[in-house]
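Visitor: Predicted model and sequence follow; I will ask about them next.
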Amino acid sequence: MAIKITDECINCGACEPECPNTAIYEGGVEWKIADGTTVKGDFTLMDGSVTTATAPHDPVAVDTYYITPDKCTECQGFHEEPQCAAVCPVDCCIPDEMYRETVEELLGKQAKLHNK
């Protein structure tokens, strides 16, 4: 399951550089699949739609940092635990119940994002 940032976020930014998938963005900033990944060309999002890697997508949140579930792998394949949650001083990085994924699915996503 992806991680989400709750509205208790204090916008400290500690989480953003820790994400190995560049799935964390400052509020109001558009996101792209290509940011911090090796993806080129078309990419299928979790909802089944296809986008190009460099296409900008609307921010998930405007007022606080956010995590795009299409790039979040809970740090599977990189770390033992989600790094955003490990460094968050207010514990606002929590599992996102809307996106339930197995470890195998998260590792598959990680492989797609980083051509492994």
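Guide: Perfect, thanks for sending it. Numbering: from 1, shown residues only.
Visitor: From here on, just use CA atoms for contacts and neighbour counts.
Guide: Will do.
Visitor: Please report how far the spatially closest residue to R100 that is not a sequence neighbour lies from T73.
Guide: In this structure, R100 finds its nearest non-sequential neighbour in M1, 4.0 Å apart by Cα to Cα, 6 or more residues apart in numbering. Distance, M1 to T73, by Cα to Cα, to the nearest Å: 8 Å.
Visitor: Second structure for comparison follows:
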Amino acid sequence: MALIITDDCINCDVCEPECPNVAISQGDEIYVIDSSRCTECVGHYDTPQCVEVCPVDAIIKDENCVESDEQLWAKYEQLTSGT
């Protein structure tokens, strides 16, 4: 499943540059994750890098966007193939 950033976000700016899929951007009040680009770092890293660097644990799994490992891999392949 994709990840989301909760209201606990303190806008510290550390998550955005860590995302290999450019899925994180500044929203109106807090950073947001584009679920169509989030692969939880599948294909790039063993763990989601944004979760690793978040100092307030504001990044969690999005229960409304459940995806299997196979779906995350397929999304990774689509994002990296340029199609």
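Guide: Structure received. Everything numeric here is computed off the predicted structure, so don't read it as measured data.
Visitor: before we move on, back to that, I'd guessed the residue nearest to R100 of structure 1 sits against E104; true?
Guide: No. The pair formed by M1 of structure 1 and E104 falls short of the contact definition of Cα atoms under 8 Å, at 11.0 Å.
Visitor: So between the two, which is more surrounded?
Guide: It is M1, of M1 of structure 1 and E104, that has more neighbours when counted by other Cα atoms under 10 Å, with 19 against 10.
Visitor: re earlier: which residues are in contact with both of M1 and T73 of structure 1?
Guide: Shared contacts of M1 of structure 1 and T73, defined by Cα atoms under 8 Å, 6 or more residues apart in numbering, are found at L106.
Visitor: which stretches of structure 2 form helices?
Guide: Assigned by DSSP state H, the helices in structure 2 fall at 49-53, 69-81.
Visitor: Provide the aligned range in structure 1 for the last one.
Guide: On the basis of TM-score structural alignment, helix 69-81 of structure 2 is assigned to residues 103-115 in structure 1.
Visitor: contacting residues for the residue nearest to R100 of structure 1?
Guide: T73, E74, P95, D96, E97, M98, Y99, R100, E101, T102, L106.
Visitor: same thing with E40 of structure 2?
Guide: M1, A2, L3, T47, P48, Q49, L72.
Visitor: Same check on N11 of structure 2?
Guide: Contacts of N11 of structure 2 (Cα under 8 Å, 6+ apart): I30, Y31.
Visitor: ok, now how distant is it from V53 of structure 2?
Guide: From N11 of structure 2 across to V53 of structure 2, the span is 13 Å (Cα to Cα).
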